[in-house]
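Student: Sequence first, predicted model second:
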Amino acid sequence: MSDPATGTTTTAPRRTPLVGGLTAEGISFIGTRVSMIAIPWFVLSTTGSATQTGLVAAAEIAPLVLFKALGGPLLDRVGPRRVTLVCDLGSALVVGSIPLLHQLGALTFPLLLVIVAVAGALRGPGDAGKSAMTPEIARVAGVSLERVTGLGSAVERTSTMAGAALAGLLVAAFGAANALYVDAASFLLSFAVFALSTTGMGRPVPSAGTATGVRATSYLTELREGWDFLRTEPVLVAICLMVAVTNLVDQAYVAVLAPVWAKESGAGVEVLGAMFAAFSGASVLGALAAARWGETLPRYRTYVVAFLVAGAPRFVVMALESPLWAVLAVTVVAGAASGFLNPILGAVILERIPAPLMGRVSSLNTAICWSLMPLGGVLGGLAVTAVGVSPALLIAGAAYLVTTMAPTRVPSFRAMDRAPVSAGTSAPAPAPGRWPRSPRS
């Protein structure tokens, strides 16, 4: 269609990629939550060993983080859509092999470690590919990054709750091994939905120095270019380090601090489940609100207020042995505030990455954010053993407060309210060492 004001030809927005992408992500998250509950239960029920259960979890998360970091140049070379589809299809086959081999009596523990490691290695680039396509999906749909990331956050949190409930029902009704068939089927369904809804999208973006479509640089050079860009962007570095530490603290909270508090305070597992459900439900509402109004809010102020509300208070109210109604009330408010964070941070990150570098930089960013999570449960357990649950909760709350407010001391961090002109576009990237910088304040 033609724009009469400018005389240029414009393309009408298409919502199919947005709806399809969100649907595919929701299906994938449900399946992932099923496997996160079914695999540990399967290992515990077949081996009775908590140590082996922990080894299986580590065997999945370590290659996930590693291949998410190293797979960035692959996304830029062959396109994020192709990588995502291949990884989803491969994940279906790999995860489906676990219950099949178990039924055939051929699944040994070492083989299980290898299979879950391959599953993690496939999930890393697959998830990164979906994330790397977010700016293009937003552009094609004619909506803001805040709206897309807000909707994505709401889908993630909703499907995570649904997946946890479904996992419990499936494991109880059919056994942990058979529940993994649902995870495998979710990858196949996600593959089909994503393939049909994003046709013609996610192609590789030509980079500087290419000729006739042949890249002039090596894979290692492209990986280094992504790192060079990331480390010279103060806003992105601050966000990466902040999220890495908060993910560690959140993991300690979920895996150790909250369960121990529930047991020692007499609240019980029912209250613990209600807390997690209340936080997740409120965060869904917050994410939907961010998707609707996030683009009109001042990002920096919203970041500060949301983290002040969503972070330390939920640790402090538990440490002070407050009444259960107070704990639940603070948890609900914290959850609602947390729903605003991912949409804002996601938009800030994605709009600062030039299109030719989207795959490698976004992958490195996510890998760094996840890198400390395996330590969360360990450090949480050590803290409770050393000082007790209430002091450990106060330490965790203080760490959360300091970590989330530390980026505000970086002068350029306030620049998150302004999008760089060159970021998130399809313009060719400049030569290595001369990447466009975000505006400084």
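Tutor: It's in. Numbers count the residues shown, from 1 in each chain.

Student: From now on I want contacts and neighbour counts done on CA atoms only, so please keep to that.
Tutor: Will do.

Student: Any buried residues in the helix or strand hosting A184, and which?
Tutor: For A184, the host element (DSSP states H and E) is helix 176-197. For helix 176-197, the buried set under the neighbour-count rule, 16 or more other C-alpha atoms under 10 Å, comprises 176-195, 197.

Student: repeat for stretch 377-384
Tutor: In stretch 377-384, counting by 16+ other C-alpha under 10 Å, buried: G377, L379, G380, G381, A383, V384.

Student: Not counting it itself, show me its contacts.
Tutor: V249, Q251, A252, Y253, A255, V256, L257, V389, P391, A392 (C-alpha atoms under 8 Å, 6 or more residues apart in numbering).

Student: Tabulate the buried residues of stretch 377-384 (TSV), appending secondary structure.
Tutor: Below are these laid out as TSV (DSSP: H, G, I helix; E, B strand; the rest coil):
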residue	secondary structure
G377	helix
L379	helix
G380	helix
G381	helix
A383	helix
V384	helix
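
Student: Closest to the mean position in the chain, which residue would that be?
Tutor: Taking C-alpha atoms, centre = their mean as the criterion, T366 is the residue nearest the geometric centre of the chain, at 7.1 Å.

Student: take the one below as the second:
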Amino acid sequence: MTPSAMAPEEATVPLRPTSAPAVALTPSPPSLARANILRGGDALATVILTYALPLLVLTSTGSTMLTGLVFAAEWIPRLGALAGGGALVDRYGAARVFRTANAGRTLLTALAIPALSTLPPDNAAAIAAVVLLGAACGGLAELSFLSAETTGADLSRRAGPHAHRVQAWQMGIDQGAMLAGPLLGGLLLLGGGGTMLAVVAALSATAALLHPAPTPRPQPAATAATAGLRTGWRTLRTLPALGVLVAGLAASNFASGLLQASAPITVTHTFARHPATVGVIWSAAAAAMLAATALCRRLIDRFSLWPVGATAAALASAACLAAALAPTLPLYTTLVALLMAAEGVMGVVLRTMRAHLIPAHAFGSTLSVTVLLTMAPMPAAGLLVAAAPAHMLPALVACCALLQAAALAWCFAGLRRHTLSAPHTPLSKEPTHS
């Protein structure tokens, strides 16, 4: 479950007024159409880099260790950006942070193009440039995402009774980027790493230039990010059911992250196919997830949250285990798509329950902590792939699938116990057989 498919709308930490508020740059909200274009360009650039940079290293060096290292390098800075990004958006405004993040990504990708175009692909300097580019752009991507979420929330408030339409558009754009990004990234790599980076630079520059310029207006200073994280951690410790839920999400993210990080190696070493095939696999998986999340509302209405979530968890674990042992590429592709579809449904269930469990007075800070904990397994999965020999990866994924199954069984059993002890929760809603 990739962070782009599972990341929730981030709530900002409440602001504390001061006697002399600072003058901050806050966004002049763009129209819905322009906001959708901005979010689409930004999300597509992020997804292309996320999937294409590990492929670029694998095709250049053939090293599974470096492939896993790049995957981890992309994700570790995202955790730091998530911890402090909300405070930056509160202090400087979503428009300024969004424009700065995309301008920074434009500059970085443009500077990396000569290194990848003039140096041999397996040159140490070119590899170092890719690793550093992945780390820097990973942090910038999280900042631009938080900014886009803040702008979307503002547009939703202005839309009044039509707020759900704004959110539906933005969720569809994110899923569309997940669908098109891996395939586009794989195809662009056929023209070389420079071509791929040029397209990412163009998308980022367009997003930075099209966003309306920020306008100054008085705004109170933001609460320190560390204080918000401490509040969230204290809240998490007092809610055992929320802790069980976060553990289940983290286990699922670790298994899917391991499968994602090892996919380029599996495709090239096990199935002897071109690395661009990975883009096709993940695009098919994103399409399956998009369809599953669109259909799961009817399933939840009919059978309630707990049965749907538990069934999806069982399917996700079984699909992950089977994908590790798949003997052919078509079967592998089908199982990865099934895994992502099941994780999409399970994600809707767990996020719904999480929204109910977190108290409103500490929602933003607690949500930041839970997202940090559920995203942390992603770089760990990349480091594990970097350390493991290529021939051991199928067995490693299979073992993690079994651990995932045990963790999710424990998670949903714990949530079921919480349902019985607190019958007002959404999980206890009686199914509607209509």
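Tutor: Good, I have the coordinates. Everything numeric in this text was worked out from a predicted model, so none of it was measured.

Student: And the TM-score between them?
Tutor: In this superposition the chains share a TM-score of 0.68, using TM-score structural alignment, normalised by the length of structure 2; 389 aligned residues with a C-alpha RMSD of 4.8 Å.

Student: on that earlier part again, so the residue nearest to the centre of structure 1, which of the three states?
Tutor: Counting by three-state DSSP, the backbone at T366 of structure 1 sits in helix.

Student: shouldn't it be in contact with L66?
Tutor: No. T366 of structure 1 lies out of contact with L66 (C-alpha atoms under 8 Å); the separation is 10.4 Å.

Student: same for the longest helix seen in structure 1, what does it pack against?
Tutor: Scanning structure 1 for the longest helix, with DSSP state H as the assignment, gives helix 16-47. Here helix 16-47 of structure 1 touches helix 50-70, helix 134-141, helix 145-174, helix 176-197, going by 3 or more C-alpha pairs under 8 Å, 6 or more residues apart in numbering; DSSP states H and E.

Student: Next, the buried residues of that helix.
Tutor: Buried residues in helix 16-47 of structure 1 (16+ other C-alpha under 10 Å): 16-44.

Student: Relative to the whole chain's centre, how far out is it?
Tutor: Offset of helix 16-47 of structure 1 from its chain centre (C-alpha atoms, centre = their mean, to the nearest Å): 13 Å.

Student: what's the answer for stretch 99-106 of structure 1, then?
Tutor: 31 Å.

Student: now swap in stretch 194-203 of structure 2 and tell me
Tutor: 21 Å.

Student: Mean per-residue distance, it versus structure 1.
Tutor: Comparison of stretch 194-203 of structure 2 with structure 1 after fitting gives an average deviation of 1.8 Å (mean C-alpha distance after the TM-score superposition for structure 1).

Student: Please enumerate residues in contact with that stretch?
Tutor: With C-alpha under 8 Å, 6+ apart, stretch 194-203 of structure 2 has contacts from 41-42, 44-45, 48-49, 105-107, 109-110, 112-114, 116-117, 185, 188-189.

Student: What residues in structure 1 pair up with that stretch?
Tutor: Mapped onto structure 1 using TM-score structural alignment, stretch 194-203 of structure 2 covers residues 177-186.

Student: ok, back up a step: could you point out which element follows the helix holding A184 of structure 1?
Tutor: Once the chain leaves helix 176-197 of structure 1, the next helix or strand it forms, by DSSP H and E, is helix 219-231.

Student: contacting residues around the very next helix or strand once past that next one?
Tutor: Next along the chain after helix 219-231 of structure 1, taking DSSP H and E as the criterion, comes helix 234-252. Here helix 234-252 of structure 1 makes contact (C-alpha under 8 Å, 6+ apart) with 230-231, 345, 349, 365-366, 368-381, 396, 399-400, 403-404, 406-407, 410, 412-413, 415-416.
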